[in-house]
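S.K.: Requesting a structural model of the entry that follows:
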Amino acid sequence: MSHGITTTGISGELISIGAEAILVKINWYGLPAIKKIRVSKAYRHPVLDRHLRVKRTISEAKLLTEAHRIGVAVPTLYDVDLKECTLTMEYIDGIKARDIVNSMDRRDLKDLFNKLGYYVGLLHKVGIIHGDLTTSNVLITERGPFLIDFGLGAFSNYLEDRGVDVHLLLRVLESTHYKVAKEAFEYFVEGYREAFPSIVEDLLSKIRDIRMRGRYIIRKRVQY
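M.R.: Next up, the predicted model:
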C-alpha cells in the first residue's frame, strides 16, 4: 500500500522505505518517475554521512548509465542531485518477479530467466556487479523484464564478486522458488552463456566453491 509523502521539499506517492533510501513516485515534467532519496543517518558523523551518501549516489548513477548503454533493461536515469543525494529515474510499471515466478508456465519461466541471465552476463562482461540480484529486483512488464535497484552495486572484474552476485540469486531461487529453482537456474545459465561464454564454467565453479564455504561455516557453528 502506498501513501502520500512530503520530504525535503519532494511531494509524491511513497513507494517504499528501505534501510538506505526512500522511493517516491513523482511527476517529472509530465512523466511518471521515481525519486530515490538517500536519507541521512543520525548515528553517523555528519561529514562521513554526507560523504557516503554522495559516493553511493554517484556510484548508482554510473552503474545505471552504463547498464543502459550496453542494452540492459533498467530504468532510464533522468536526474542526479548530489546536494540532496537523490536520483530521479523512469517509473517502471510492472510486477515483481518474486510474486509470479512460482505460478509461471515453463515457457514464460524460460523466457524470463534466459533474459535475466543474458542481462547479468552483459553486466558482468563490462565489470558491473548488481549487488542484490533477487527476484524482488526484477520487474515483469509488457516490455519484458527490467532490473532495478543498483544501490548495492559496484564495478568489479573479480570472479569472486561475479560468483557472489549469481550465488545470491541461486539462494533466493532455492528458498523462495524451490519448486522451479533447478529449471530457472539452468535457464539463467543459458542466457548468461550467450552474453559471456568465456567465463561460464569458471563462474559455476566459483559458485560451487562459495556454496561449500557456506556449508563449512554452518557445520562449524553447529559444532560450537
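S.K.: contacts, neighbours, all on C-alpha from now
M.R.: Noted.
S.K.: Thought Asp108 was touching Tyr187, still the case?
M.R.: No - under the criterion of Cα atoms under 8 Å, Tyr187 makes no contact with Asp108, lying 10.9 Å away.
S.K.: any idea what sits nearest Asp149, other than its immediate chain neighbours?
M.R.: If the residues on either side of it in the chain are set aside, Asp149 comes closest to Asn137, at 6.3 Å by Cα to Cα, 6 or more residues apart in numbering.
S.K.: need the helices for this structure, in chain order.
M.R.: For the chain, the helices defined by DSSP state H cover 46-69, 106-125, 159-176, 181-195, 200-223.
S.K.: Next, the structure of the following sequence, for comparison with the previous one:
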Amino acid sequence: MYLTRGAEATVKVEGGYVIKVRIPKQYRQKELDERIRKERTKNEARLISEARRLGIPTPIVHDVQNSTIVMQYIPGTPLKYVVDESLSERLGELVGNLHTGGIIHGDLTTSNMIVYNDRIYMIDFGLSFIDPGIEARGVDIHVLFQTFESTHHDHEILTDAFCRGYRQTCDNAEEVLERVRDIEKRGRYA
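M.R.: Predicted coordinates for the structure are as follows:
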C-alpha cells in the first residue's frame, strides 16, 4: 500500500514496515544520480536516528541500503487533523530539543508529524540537515507557522502555544523567535 508518491521518493507500507525509496532522476547522469540518492538516504537515516537520541519520537530505522530506508510504521493520525493548543505546545518542546541538538527538520509541517499513543512522532527527515545557526532555526519555524496559518483557523492560538513550548527547551528561543518575525517581514515586503 502506497502512503505517498512525491517528487523525491515513494513511501509504502509493506510487511508492517515503512519503505521509503528515492526515485531515480532521468535528467541526471546515472552514476551521479545514484551517488546523490544514496548520500541523501544515508543522511536522512542518520538524522532520524540522531533526533531519536535527542529524545524526539521518530520511527526506528531498521535498514538502509542504497536509496532505500526501511523503518518502523507508526499507525497514528497526522498532526494536521488533530492539532490543538496542547499538542502545539508539546510540538514546540520537541522542536526546541531538536534545534538545541543542532538538527533542522527542513520540512516542519503538521503533515510530517504523527500522533500515536499520546506522543508526537516526527517523520520525513528528507530535507533535514545539521545547522546550529539562528537563521536556519528561524526558517524551520517560519515554515511551520505558515502551515498553521494556511491550514488551521485557530493558527494564532497554535503559534502562541508552540512558542511557549519552544521557550521551555530551546537554548536561545527568544533570539530564534525574533528571527522568525524578521523572516516573516522579509516575505511580506519582497
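S.K.: thinking again about what came up before, what residue of structure 2 takes the place of the residue nearest to Asp149 of structure 1?
M.R.: Matched by TM-score structural alignment, Asn137 of structure 1 corresponds to Asn112 in structure 2.
S.K.: Next, count neighbours for its match.
M.R.: 17 (other Cα atoms under 10 Å).
S.K.: Contact partners for it?
M.R.: With contact set as Cα atoms under 8 Å, 6 or more residues apart in numbering, Asn112 of structure 2 has these partners: 78-79, 122-124.
S.K.: coming back round to it: so Tyr187 and Asp108 of structure 1 - more neighbours on which side?
M.R.: Tyr187 (22 against 12).
S.K.: How much space separates the alignment partner in structure 2 of the more buried one from Gly6 of structure 2?
M.R.: In structure 2, the residue paired with Tyr187 of structure 1 is Ala161, using TM-score structural alignment. Distance, Ala161 of structure 2 to Gly6 of structure 2, by Cα to Cα, to the nearest Å: 31 Å.
S.K.: His152 of structure 2 now?
M.R.: 23 Å.
S.K.: same thing with Gln26 of structure 2?
M.R.: Gln26 of structure 2 is 15 Å from Gly6 of structure 2, by Cα to Cα.
S.K.: Gly96 of structure 2 too?
M.R.: According to Cα to Cα, Gly96 of structure 2 stands 28 Å off from Gly6 of structure 2.
S.K.: do Arg137 of structure 2 as well
M.R.: Relative to Gly6 of structure 2, and taking Cα to Cα, Arg137 of structure 2 is found at 25 Å.
S.K.: So if I had to pick from these two, which one is more boxed in?
M.R.: More crowded of Arg137 of structure 2 and Gly6, by other Cα under 10 Å: Arg137, with 27 against 10.
S.K.: Per the alignment, name the residue of structure 1 opposite that one.
M.R.: Match for Arg137 of structure 2 (TM-score structural alignment): Arg162.
S.K.: Report the spatially nearest residue to Arg56 of structure 1, omitting neighbours in sequence.
M.R.: Gly151 (7.2 Å).
S.K.: which position in structure 2 aligns with that neighbour?
M.R.: In structure 2, Gly151 of structure 1 lands on Gly126 (TM-score structural alignment).
S.K.: How many neighbouring residues does its match have?
M.R.: Gly126 of structure 2 has 20 nearby residues by other Cα under 10 Å.
S.K.: now it: how far from Arg5 of structure 2?
M.R.: 14 Å.
S.K.: same check, this time on Cys170 of structure 2
M.R.: For Cys170 of structure 2, the distance to Arg5 of structure 2 - Cα to Cα - is 34 Å.
S.K.: Which one of these two is surrounded by more residues?
M.R.: Cys170 (20 against 14).
S.K.: which residue packs closest to the more buried one, ignoring adjacent ones?
M.R.: Gly96 (4.1 Å).
S.K.: what do we get in structure 1 for that neighbour?
M.R.: Superposed on structure 1 with TM-score structural alignment, Gly96 of structure 2 falls opposite Gly121.
S.K.: Spit out the contact partners of the corresponding residue of structure 1 for Gln65 of structure 2.
M.R.: In structure 1, Gln65 of structure 2 lines up with Asp81, judged by TM-score structural alignment. Going by Cα under 8 Å, 6+ apart, Asp81 of structure 1 touches Leu87.
S.K.: Mind doing that once more with 10 Å?
M.R.: Asp81 of structure 1 makes contacts with 37, 54, 57-58, 87-88, as judged by Cα atoms under 10 Å, 6 or more residues apart in numbering.
S.K.: which one of those residues sits closest to Asn157 of structure 1?
M.R.: For the contacts of Asp81 of structure 1, the residue nearest Asn157 of structure 1 by Cα to Cα is Ile58; the value is 19.4 Å.
S.K.: Please tell me how far the closest one sits from Gly191 of structure 1.
M.R.: 29 Å.
S.K.: So these two - more neighbours on which side?
M.R.: Neighbour count, other Cα under 10 Å: between Ile58 of structure 1 and Gly191, Gly191 has more, with 25 against 17.
S.K.: before we move on, back to that, how near is the residue nearest to Asp149 of structure 1 to Ser59 of structure 1?
M.R.: Plainly put, Asn137 of structure 1 is 18 Å away from Ser59 of structure 1 if you go by Cα to Cα.
S.K.: Now do the contacts for Val130 of structure 2.
M.R.: Let me fix one detail, which is that residue 130 of structure 2 is Ile and not Val. 47, 99, 101-106, 136.
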